[in-house]
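**Q** Next come a sequence and a model predicted from it.
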Amino acid sequence: MKSRSYILIVPLILLCFARVGLAEEAKPAENLSRLEETAVANNPEVKSSEARWQMFRSRVAQAGTFDDPMLMLKIQNGLITDPLNFSKDSMTQKVVGISQQIPYFGKRKLREEVAAKEAESYRWLVEERKLELRRMVAETYYQIYFADRSLEIVKRNIRILDDFITLAETKYSVGQGAQQDVFKAQVERSKMLDMQISLEQQRKSLQATLNALLFRPSETPVGRIADFDLPAPPPAPAALRQTALENRPLLKSLQATVEKGEAGHKLAKKEFYPDFNVSFEYMQRDRTAMGPSPDMYSLGVTFNLPVHRERREAMAAESSSESNMALSELNTTKNQIDSGIADLLAQLERRRKLVDLYKNGIIPQAEQSLESATIGYRVNKVDFLTLLDSRVTLFNYEKEYYDSMADYQMKLAQLEALVGKPLR
């Protein structure tokens, strides 16, 4: 009866595991492109950068306009003895005047250019932030991929160690093995459980990081990360450098800052020339006892005298230093991009070679070694320590394989952020 019960129970257990496996497979896989677009659309730092750009863009129209005209209303030459009598003296006048400040020729256009270049630099910083955000999402995505595959390997090794424990206990029970072999296997299983706990915690932390980038609740579940094949190798270094010069937002932002400094220097030179104030006044006079008093007008131009040259020379020096500083930062960034491309290409080549070596050479050989050691241990031709060593070797190489796969994609995401254009 017991054997019949086991015969009925075992298929039920297998069916339950099959249903669990199907349920896990049924979960939709996460899509990296969709995650990146969600992050760009929702991330508050991007929205903050966009608001800053809009703020500076609104300053462009302000910089290019005239100051408001001034309206003047006054009583001129009124009599102290009779202040509200406008017909007692022919020189008493009611005056209406208007004046307008006019900057020296070219100043308004240069002010507008300075504001426009500053706004442009912030616009490209928005694109740079989006590029950086996509990189961070991609890196977290592939870190989750590596954590998931490591968990799968750990769980599979726990099942293998369960088989080893059963095998060691069976051999010990018939006097063909040592009890120490059982203890060794149990210790190794405990190590795997410890690693499983750490990986599960790491997975939760990475999930929270990804959710923070996407600006959604930290407990939002992140689905399965699908397997993938490595994409084609990236272009040659010269082509990548040209791509960076044409597409990297940070370079465009720094170039706009250089141009802003140049326009500011031209504007500072214009400060050595005067601004003008044009005014017109209409003076109305009442009839007096002496007869009619014709109305009068006044038309005039005033201008400042730019005699304080020290202040204006300091303004020119400041704008020149700003332009030189931005140009130096631009050249430094280009140099960093150049060295970064070389470094990332070398790391990508290394990871690609390791993936091919692990997939087509080392892992199949390690699997054969483990299988051979298992068979040898069953017939007492291999000791238990050799069996465990074969299992650990295969475990480490499988982890290294998935680590190389994930790291290749993360380095590729860094290269895309470096040159400012997708390469996948």
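**A** Perfect, I can see it now.

**Q** can we go C-alpha only for contacts and neighbour counts from here?
**A** OK.

**Q** does S298 count as helix, strand or coil?
**A** Reduced to three states with DSSP: H, G, I helix; E, B strand; the rest coil, the structure at S298 is strand.

**Q** Can you get me a residue count around it?
**A** Neighbour count of S298, defined by other CA atoms under 10 Å: 11.

**Q** list the contacts for it?
**A** Applying CA atoms under 8 Å, 6 or more residues apart in numbering to S298 gives the contacts F280, E281, Y282, M283.

**Q** Over to N331?
**A** Counted by CA under 8 Å, 6+ apart, N331 has zero contacts.

**Q** Whichever of the contacts of S298 count as buried, I'd like them selected in PyMOL; how would that read?
**A** One line in PyMOL is enough to select the buried members of the contacts of S298, burial here meaning 16 or more other CA atoms under 10 Å:
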select buried, resi 280+281+282+283
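
**Q** mind listing which of the contacts of S298 are in helices?
**A** When the contacts of S298 are checked against helices (DSSP state H), there are no matches.

**Q** where along this structure do the strands fall?
**A** For the chain, the strands defined by DSSP state E occupy 70-76, 93-102, 276-284, 296-303.

**Q** Switch the ones you listed over to TSV; also include distance to L344.
**A** TSV is the format used below for the strands of the chain (distance: least, CA to CA, whole Å):
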stretch	distance to L344
strand 70-76	62
strand 93-102	56
strand 276-284	59
strand 296-303	61
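
**Q** Nearest to M136, out of the ones you listed?
**A** The stretch from the strands of the chain with the least distance to M136 (CA to CA) is strand 93-102; that distance is 50.6 Å.

**Q** Check the offset of the closest one from the chain's centre.
**A** Here the centre of strand 93-102 is set off from its chain's centre by 55 Å, with CA atoms, centre = their mean, to the nearest Å.

**Q** Second structure follows, compare the two:
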Amino acid sequence: MRLLPHVTRWILYGFTTILLTYSWSPAQAADEDTLFSQTERITATQLVEAVLTRNPDLSSTHAAWKASQARILQASALDDPMLSYTTAPGTAGTTGLDFGQRIEISQKIPWPGKLHLRSEVAKHEADAAYEDIDSLRLKLAAATKSVFADWHYIHEAIRINHINTNLLQEFRRIAQVRYSAGLVSKQDALRADVELTMLNHQAIILERQRRETMTRINALLNRAPDQKLPLPSTLHAPAKLPEVRVLREWALETRPELKALAAHLRAVGARTDLARRDYYPDIKLTGGYNSLWNRHAKRFSVGISINLPLGQGKRRASVDEFRAEKQRVEWDKTGAMNKIESQVQIDYDRVEESIHTLSLFRKQLLPLAKDNMETARSDYQSGNGDFLTLISAEKNLIQTELELEQARADYHKRLAELEQAVGGSLAWKERQSDDINAQRSNL
């Protein structure tokens, strides 16, 4: 009855594994089209959650970590016992003699501490593999937020193109009315036709870019390239950044790459201790029965044997190897810390620049472009301006609106890069920091 819970657990485990394998097979994931069927608009956070749930690279890395976990028990287990059997065929059926046979069982037992150290090595390597999962999650989150910014930009660009196409059609009607009244030449209407043709061509380019961005998102989601996606929600406005010094400290505390190197460092330390244990012999216990002995008292035997660690040179070399390996990992960790701090500083400055650029377009350049457009339009309708000035003002407005949306997308892309460099969402880290400070103040 004691086996029943274990058997039940393994049956459930096997059933769950089969179910997950069937449910998330690549072929079925590619055909699935119900992921966002009830969603009209999607946020960057929702898209990141979907990618982290479905991305095959993350599933592969998670499987590698599970494999490394399974090595822990293997490393701490004793070798299989050895059973040997020997017989003397000539004694079979011989009168007055016992049938000659020898049975022996032996078990190799490593020097005390070796199995524990082997288990420690495997455990630390599994810890490092787990940090690879977090590192990939950061990369996928940053890539998803970046492509979501492109998804938002392309829809805004299509919207701007549509609005300006309608605006140019209105300008063309005004030009035709003024031409019919003999106030302007036919050239104004022809210029409007040229600009409309260019906008129609730009609409085709934008549609191609929209499909490309959709394909990139579907690749992250492990879906077919042409699966439909919801429209993007509005991107949030820029927020004040924490001090860059604080961000560098967060990065050094939370980046999974540093945690993985720390785990590798612990593994190398355990390997070094294990190499030192090789100076001591392993033990083999034996027990057997040998009927070839005539006296019964001699037939049963027990014994012990050890290997003789005479090759001290190779053992010293092994210890020296892992000492040097430990130094290499330590230097790798130091170099990684320097690179992370530098990357945080670079990404921080880029985000600050993007905030300034976005503010410049939103508060100054776009209002000026709109005022210029309205002035040119009013002047042309009243006969005080020419059509070329109106078209130039309209093109300048289009360009300014597009550059504003590009600046908005660039800000969110650079913010995603900064969050990857820091090791997670800045908003989440600020909440964590506030909670820690609150706990300290209550002590």
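**A** Ah, there it is. Note that the structure is predicted; figures quoted are calculated from it, not measured.

**Q** that older thread, looking at the strands of the first structure, which is closest to S49 of the first structure?
**A** So among the strands of the first structure, strand 93-102 is nearest, using CA to CA, at 34.9 Å.

**Q** I'd like to know which elements the closest one is packed against.
**A** strand 70-76, strand 276-284 (3 or more CA pairs under 8 Å, 6 or more residues apart in numbering; DSSP states H and E).

**Q** Following superposition onto the second structure, what is the mean distance for the longest one?
**A** Spelled out, it's strand 276-284 of the first structure. Mean deviation of strand 276-284 of the first structure from its aligned counterpart in the second structure after superposition (mean CA distance after the TM-score superposition for the first structure): 2.3 Å.

**Q** how much space between the residue nearest the centre of the second structure and S354 of the second structure?
**A** By CA atoms, centre = their mean, the second structure has its centre lying nearest to L136, at 2.1 Å. L136 of the second structure sits 26 Å away from S354 of the second structure, going by CA to CA, to the nearest Å.

**Q** which stretch among the strands of the first structure comes nearest A244 of the first structure?
**A** strand 93-102 (43.8 Å).

**Q** May I see the buried residues of the closest one?
**A** Neighbour count says strand 93-102 of the first structure has Q93, K94, V95, V96, G97, S99, Q100, Q101, I102 buried, by 16+ other CA under 10 Å.

**Q** if you skip the residues just before and after it, what's nearest to the aligned partner of D407 of the first structure in the second structure?
**A** Here D407 of the first structure is matched to D410 in the second structure, going by TM-score structural alignment. Nearest-residue entry for D410 of the second structure: S354, 6.8 Å, with adjacent residues in sequence omitted and distances by CA to CA, 6 or more residues apart in numbering.

**Q** dump the residue contacts of that neighbour.
**A** A407, R408, D410, Y411, R414.

**Q** Over to Q414 of the first structure?
**A** Q414 of the first structure touches R135, L344, counting by CA under 8 Å, 6+ apart.

**Q** From G113 of the second structure, how far out is D79 of the second structure?
**A** 15 Å.

**Q** try H412 of the second structure
**A** Taking CA to CA, one finds H412 of the second structure at 52 Å from G113 of the second structure.

**Q** Compare these two and say which is more crowded by neighbours.
**A** More neighbours surround H412 than the other of H412 of the second structure and G113, with 26 against 12 (other CA under 10 Å).

**Q** The second structure: which residue goes with A238 of the first structure?
**A** With TM-score structural alignment as the criterion, A238 of the first structure matches R245.

**Q** Against P110 of the second structure, how distant is its match?
**A** From R245 of the second structure to P110 of the second structure the distance is 50 Å (CA to CA).

**Q** So which of the two has more stuff around it?
**A** Neighbours per residue (other CA under 10 Å) separate R245 of the second structure from P110, with P110 holding more: 18 against 12.

**Q** and K240 of the second structure, how many neighbours does it have?
**A** There are 8 residues near K240 of the second structure, going by other CA under 10 Å.

**Q** before we move on, what about K399 of the first structure?
**A** K399 of the first structure has 19 nearby residues by other CA under 10 Å.

**Q** residue contacts, R248 of the first structure?
**A** E128, A417, L418, V419, G420, K421.

**Q** Oops, could you answer that again for I398 of the second structure instead?
**A** Per CA under 8 Å, 6+ apart, neighbours of I398 of the second structure: I160, N161, N164.

**Q** Contact partners for the alignment partner in the second structure of K204 of the first structure?
**A** Superposed on the second structure with TM-score structural alignment, K204 of the first structure falls opposite R211. Contacts for R211 of the second structure (CA under 8 Å, 6+ apart) come out as D226.

**Q** Against S76 of the second structure, how distant is R211 of the second structure?
**A** 53 Å.

**Q** what do you get for L358 of the second structure?
**A** 58 Å.
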